[in-house]
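Engineer: Need coordinates for the following:
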Amino acid sequence: MKSCLALVFCVAAVFSGSARQEAGLDKTGETFEGGIGSLMPAYQKRRALLTGEALPPHDVDFAVLKSQPLPPQQNPRPEGLSRTQKKRHALLGELHGHSELALLHGLLIAHLRKHTYPDGAPALFLRLWKEEEDWLLETLPTRWLISAVITFAEHGQSEADRTLAARMGMFFSLMKIYEAERCFSGLPPQKAFKVKDRNTSPLPMGMKDFSVLQGDLEAHLLAPLWRDAGQAPAIGNLVRHLLERLNTDDGTVFRRLALMRNAAEKSRKGKV
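Structural biologist: Now for the predicted structure:
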């Protein structure tokens, strides 16, 4: 738990903008009126049981499912579908061009992210990743690999897997929040801010400022995840695969910081 909290504040320090703007909220000064506990109903609502058709048996033949391409999504969506059928319909659109095995993986995650799920769902999910890891890493979109690692936080068999998965889930959730907010800057994710435009207002919650040009916070944030993946038997390869994709993605805050450093270094050399 301590490592998860440390991750929250590390990511917050990297992702926080320098300026603190008045939000015009209620007199309590709370972002969430009623406190963080008031968010529980919204959290619980999305975790209601998916009712409907049963999952395949535990010994389902994965090779057969890999060979079966998904049918086209029927639109508009038919009436009278169960919650599971509605989820399958949505996945048919999202996973167009993939196979029934990719869809089964998506359905398993959808079930396992709920408070209640079919009895055999955890074991089938774990078997799928144990037997088909290479295929899953090569085939699935990154979005589904992220969902998979988050699912291990509750259903991993080892403490090392569950703890690392929880940290990865926190990391990607905060990253998603930050990148979504940044969209309102009007800049594409590949466009770095200019160093000269930095606002010098203090960071929130009294956090110490982060040196964009010389700081090592990224190393303290990412290197332990890479290190601990070596001790996570079920998700180690998945975690390192995701971190490698993070490193090659040109639209992350880490790439933008690297661009800012390069620009500052070129400017410095030009003045020498």
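
Engineer: When you work out contacts or count neighbours from here on, use the C-alpha atoms and nothing else.
Structural biologist: OK.

Engineer: In the chain, which residue is most central in space?
Structural biologist: residue 172 (3.4 Å; Cα atoms, centre = their mean).

Engineer: Look up how far residue 146 lies from that residue.
Structural biologist: Note on residue 172: its distance to residue 146, by Cα to Cα, to the nearest Å, is 8 Å.

Engineer: what's the answer for residue 244, then?
Structural biologist: Using Cα to Cα, one obtains 13 Å as the distance from residue 244 to residue 146.

Engineer: repeat for residue 177
Structural biologist: Residue 177 sits 15 Å away from residue 146, taking Cα to Cα as the criterion.

Engineer: Show me which of those two is the more surrounded one.
Structural biologist: residue 146 (18 against 11; other Cα atoms under 10 Å).

Engineer: I'd assumed residue 242 was in contact with the more buried one.
Structural biologist: Yes - between residue 146 and residue 242 a contact is recorded at 7.5 Å, counting by Cα atoms under 8 Å.

Engineer: quick check, the residue nearest to the centre of the chain in a helix?
Structural biologist: Yes - per DSSP: H, G, I helix; E, B strand; the rest coil, residue 172 lies within a helix segment.

Engineer: Surely residue 151 touches residue 110?
Structural biologist: No - proximity of residue 151 to residue 110 does not meet the contact threshold set by Cα under 8 Å, at 9.3 Å.

Engineer: neighbour-wise, which of the two wins?
Structural biologist: Set side by side, residue 151 and residue 110 show unequal neighbour counts under other Cα under 10 Å, the larger going to residue 151 at 22 against 19.

Engineer: gap between that one and residue 12?
Structural biologist: With distances taken as Cα to Cα, residue 151 is found 23 Å from residue 12.

Engineer: now do residue 56
Structural biologist: Plainly put, residue 56 is 41 Å away from residue 12 if you go by Cα to Cα.

Engineer: Sequence B follows; please return its structure for comparison with A:
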Amino acid sequence: MVRRKKSRFERFFSLNQHRKRWGARRHIVADPDLAAMRDRIIEAGEPVQTHGSEKSLDLHLANLRREFSGQAELLFHHASLIVLIRREVRLAENIAQFEGLWAQEAEFLCRHLNLRWLISAADTLADHARDPQARSIAMMASLLGNTVKIGESDRYIHGAEALTPLPERIEALQAGMVPLFDGLSVFKAGTDDMLRNMYWRLEPYFATGPAGMIFKTIYDRMQIHDTAFARLRALHHRDRTSWWESRET
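Structural biologist: As a prediction, this is how the structure comes out:
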């Protein structure tokens, strides 16, 4: 059974939650100069990716700053806002800043953020965006990114990353349906139109605001990194059913 998420009332009386917010005032940027942040490069030594979070906000943000060493300060500012929002620090103010940041700098952020932070951005919009449509699209983006992560994690755990396609199975798929489970069947590598049709359905969402840009960026990255999408793309030979844009080649 999935554990129940604590209510805001319960979190308000949680000492642990208050500890996570101690010192937050020092990290709030009331009127950030986004253009200047785009141009400033963080110099904090060799970058080290963070994993998990420290209870100390000061330490957590210091670690994050090092993660973005060599990159634009704007990317660190974006990550800092996510941290402050998740710790419910001046929530309304920081949500407004976060949405304003994406309204103004979506193209830059989509170009420079990695998938981890794009999915975190989607999660934040899914939780807090004022527009219900933006929340829905952001949730779709998060679902796509995290579902692929689960699939690739399972592949790694089972040592399947070294496996190669079996030509006889690909040929069998063209000859007829191969059942999976619960009415689903195997994607016909090489010709299937399922992903092309899905792409057509997604296009209107891709074109809808910053959440759509995040969604489209995540989708496009999945076509070029080592994912099921990219591996099936490598086997695809029917142009009219391709599900990626030619500029992604």
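
Engineer: Need the TM-score from the superposition.
Structural biologist: The TM-score (TM-score structural alignment, normalised by the length of structure 2) is 0.70; 214 aligned residues with a Cα RMSD of 3.4 Å.

Engineer: residues contacting the residue opposite the residue nearest to the centre of structure 1 in structure 2 once aligned?
Structural biologist: In structure 2, the residue equivalent to residue 172 of structure 1 is residue 145, according to TM-score structural alignment. Counting by Cα atoms under 8 Å, 6 or more residues apart in numbering, residue 145 of structure 2 makes contact with 115, 119, 218, 219.

Engineer: Go through those residues and flag the ones preserved in structure 1.
Structural biologist: Checked against structure 1 using both residues aligned by TM-score structural alignment, their matches' Cα atoms under 8 Å, those keep these contacts: residue 119.

Engineer: so which of the contacts of residue 145 of structure 2 comes closest to residue 169 of structure 2?
Structural biologist: In terms of Cα to Cα, no member of those lies closer to residue 169 of structure 2 than residue 219, at 27.0 Å.

Engineer: Buried residues of the helix or strand harbouring the closest one, list them for me.
Structural biologist: Residue 219 of structure 2 is part of helix 209-224, with elements assigned from DSSP states H and E. Counting neighbours by 16 or more other Cα atoms under 10 Å, one finds that the buried residues in helix 209-224 of structure 2 are 210-223.

Engineer: could you pull out the helices for structure 2?
Structural biologist: Secondary structure of structure 2 by DSSP state H: the helices cover 8-12, 15-21, 34-39, 57-67, 73-86, 91-112, 115-128, 132-157, 167-175, 194-206, 209-224, 228-235.

Engineer: and the ones you listed as a markdown table, adding distance to residue 188 of structure 2?
Structural biologist: Listed next are those as a markdown table, based on distance: least, Cα to Cα, whole Å:
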| stretch | distance to residue 188 of structure 2 |
| --- | --- |
| helix 8-12 | 47 |
| helix 15-21 | 49 |
| helix 34-39 | 44 |
| helix 57-67 | 41 |
| helix 73-86 | 40 |
| helix 91-112 | 32 |
| helix 115-128 | 28 |
| helix 132-157 | 18 |
| helix 167-175 | 5 |
| helix 194-206 | 9 |
| helix 209-224 | 17 |
| helix 228-235 | 9 |
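
Engineer: Ok, which of the ones you listed comes nearest residue 186 of structure 2?
Structural biologist: Of all the helices of structure 2, the one in closest proximity to residue 186 of structure 2, counting by Cα to Cα, is helix 167-175 (7.6 Å).

Engineer: Just the buried residues of that closest one, please?
Structural biologist: If you call a residue buried by 16+ other Cα under 10 Å, then helix 167-175 of structure 2 has these buried ones: residue 173.

Engineer: Run the chain-centre distance for that helix.
Structural biologist: Mean C-alpha position of helix 167-175 of structure 2 versus that of the full chain (Cα atoms, centre = their mean, to the nearest Å) differs by 34 Å.

Engineer: Next: stretch 5-20 of structure 2.
Structural biologist: Between the mean C-alpha position of stretch 5-20 of structure 2 and that of its chain there is a distance of 26 Å (Cα atoms, centre = their mean).

Engineer: Endpoint to endpoint, that stretch covers what distance?
Structural biologist: 18 Å.

Engineer: count of neighbours near the counterpart of residue 86 of structure 1 in structure 2?
Structural biologist: Taking TM-score structural alignment, residue 86 of structure 1 has residue 59 as its aligned residue in structure 2. Neighbour count of residue 59 of structure 2, defined by other Cα under 10 Å: 12.

Engineer: residues of the helix or strand hosting residue 13 of structure 1 that come out buried?
Structural biologist: Under the criterion DSSP H and E, the helix or strand holding residue 13 of structure 1 is helix 2-15. Within helix 2-15 of structure 1, the residues that count as buried by 16+ other Cα under 10 Å are 4, 7, 8, 10, 11, 12, 13, 14, 15.

Engineer: Report the angle between that helix and helix 217-229.
Structural biologist: Taking axes from the mean of the first three to the mean of the last three Cα atoms, to 10 degrees, one finds that helix 2-15 of structure 1 is oriented at 150 degrees with respect to helix 217-229.
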